[in-house]
Each structure stands twice: as C-alpha cells, then as structure tokens.
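K.L.:
Sharing a model that was predicted from the sequence below.
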Amino acid sequence: MSRIGRMCGGTSATQPATANIQDITDQVKCQLEEKTKKKYPIFKAVEFKSQVVAGTNYFIKVQVDDSDFIHIRVFESLPHENRPVTLHDYQTDKSRHDELDYF
C-alpha cells in the first residue's frame, strides 16, 4: 500500500469534500451547536484535510451561512473500536478563503 501523500501523523493536502465527509460533518452538527449555543441553517462541508493517527482526524471547512464558515476537527476512531465520531475542536468566524490548517 502506498503511503505517498499520506504519512502517519502528517495531514493530507486539502481536498474537496466528499459524501463521506458530509456524513461525518452531519454527525457532529449537534455537538457543535451545543458548544457554540447556535443553530446553523446551512451545514455544508466544503473541503477537508485528514490526519492518520490511531484513527483519523478530519479538519473540515463547513459553510454555516451565506458567507460564514467554521473549521471543525473531528476524530473518527478505528473501525473495530465501534465509537461515534466526535467533535474535538472548532474555529469560528472563518471565510471561504481561509486556509484549513491544523489546530
């Protein structure tokens, strides 16, 4: 299996969001709304980076309003652990053009 472009511990390149990334994003929407005390009428994953650890961290840019974005960090455990995805951190007040960095 090739590890080019996806070394353990490093983040991948930024990629357009996929249906799987949108599904992961949807799973943590309630967690984010609880932490920010806000409801988001739009919750669309735009792009993401991933980081392989003992599971996978996803750094996802999410559109939450016409011109308002949030960056979220979501952890997905290894499949055999059978745990739900969890929101680990977030950054608010982002724009469409803000770089998706490790946080």
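P.N.:
Happy to help now that I have it.

K.L.:
When you work out contacts or count neighbours from here on, use the C-alpha atoms and nothing else.
P.N.:
OK.

K.L.:
what helix or strand does C30 sit in?
P.N.:
Assessed by DSSP states H and E, C30 sits inside helix 19-36.

K.L.:
Any idea how far the next helix or strand after that helix is from the middle of the chain?
P.N.:
Downstream of helix 19-36, the first helix or strand assigned by DSSP H and E is strand 44-53. Centroid separation for strand 44-53 versus its chain: 5 Å, with Cα atoms, centre = their mean, to the nearest Å.

K.L.:
count of residues packed around H97?
P.N.:
With neighbours defined by other Cα atoms under 10 Å, the count for H97 comes to 7.

K.L.:
For it, what is the enclosing helix or strand?
P.N.:
Using DSSP H and E, no helix or strand contains H97.

K.L.:
Against G9, how distant is it?
P.N.:
The spacing between H97 and G9, counted by Cα to Cα, to the nearest Å, is 25 Å.

K.L.:
here's the one I want to compare it with:
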Amino acid sequence: MCRGWSETMDATKETQGICDQVKSLVQRKTNKIYQEFRAIKYRDRCGAGVTYLFQVCVGGPNYIHLLVFQALPCYGGHLELSSVQEDKTPDDGLEPFNN
C-alpha cells in the first residue's frame, strides 16, 4: 500500500548501492568530483515506483541531499536523479524538495 514519506532511517547497503549508481549523474549536475560519496540517512515513499531522499556525505563536513526515483521492476527498475541540494550539514533534516 502506498504511503507518504517514511521516517528518516540510517542508510543500508542497498541504499548505498543506489547512491553509487547515480554518483556520476550527481557529479555532472554539480560539476564536482567527489572522493567520498557515503549515504548517511534516507527517507522513501512509494507511488509509481519508489522515490528516495538521501543525505550523502561528500567529504569532511560537506553534505548533499539527493532526490532519486526508482521505477518499479515491471517498468525496468531504472534510476533517475531528480534533484540535488548542495551545502547541507549533518544536522539539516531530510525534507522533500524540487530544484
């Protein structure tokens, strides 16, 4: 059953894998190369697929937030980077956004 956004949860191997798959897209969008790209927290919600909101550490005190859509397996399961917010801190809450 579909629902709204989940509570904020600690990242898992699965969510890190999703972040790893969109890293090159994030680097292109931000015009930056990230040596570190570690998923810390996430939220999700279902609809016509799953939309993820990630907090990602990109080195030292630098964080970004990602909005990523994953299509349902019956539609190919592809990942789409929807938006990126830069200049975040570890204390910034994961709130839905669109850029």
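P.N.:
Thanks, I have it. For clarity, every value in this text was computed on a predicted model and none was experimentally measured.

K.L.:
can you tell me what part of the second structure the helix holding C30 of the first structure aligns to?
P.N.:
Under TM-score structural alignment, the counterpart of helix 19-36 of the first structure in the second structure spans residues 13-30.

K.L.:
picking that back up, tell me the mean distance between the helix holding C30 of the first structure and the second structure once they are aligned.
P.N.:
For helix 19-36 of the first structure, the mean deviation from the second structure after alignment is 0.4 Å (mean Cα distance after the TM-score superposition for the first structure).

K.L.:
Taking their axis directions, that helix and strand 44-53 sit at what angle?
P.N.:
Going by axes from the mean of the first three to the mean of the last three Cα atoms, to 10 degrees, helix 19-36 of the first structure is angled at 100 degrees with respect to strand 44-53.

K.L.:
Flag every buried residue along helix 19-36 of the first structure.
P.N.:
By 16 or more other Cα atoms under 10 Å, the buried positions in helix 19-36 of the first structure come out as I21, Q22, I24, T25, Q27, V28, C30, L32.

K.L.:
Between those residues, which sits nearest Q51 of the first structure?
P.N.:
Of all the buried residues of helix 19-36 of the first structure, I21 has the smallest distance to Q51 of the first structure: 13.5 Å, by Cα to Cα.

K.L.:
Tell me who's in contact with the residue nearest to that closest one when sequence neighbours are not counted.
P.N.:
Once flanking residues are discounted, I21 of the first structure sits nearest to A45: 6.9 Å by Cα to Cα, 6 or more residues apart in numbering. Going by Cα atoms under 8 Å, 6 or more residues apart in numbering, A45 of the first structure touches A17, I21, Q22, T25, I60, K61, V62, Q63.

K.L.:
and the two most separated of these?
P.N.:
Longest span within the contacts of A45 of the first structure, Cα to Cα: I21 and Q63, 13.2 Å.

K.L.:
circling back: is it possible to get a markdown table of the buried residues of helix 19-36 of the first structure that adds distance to K49 of the first structure?
P.N.:
Converted to a markdown table, the buried residues of helix 19-36 of the first structure look like this (distance: Cα to Cα, whole Å):
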| residue | distance to K49 of the first structure |
| --- | --- |
| I21 | 10 |
| Q22 | 13 |
| I24 | 13 |
| T25 | 13 |
| Q27 | 17 |
| V28 | 16 |
| C30 | 21 |
| L32 | 19 |
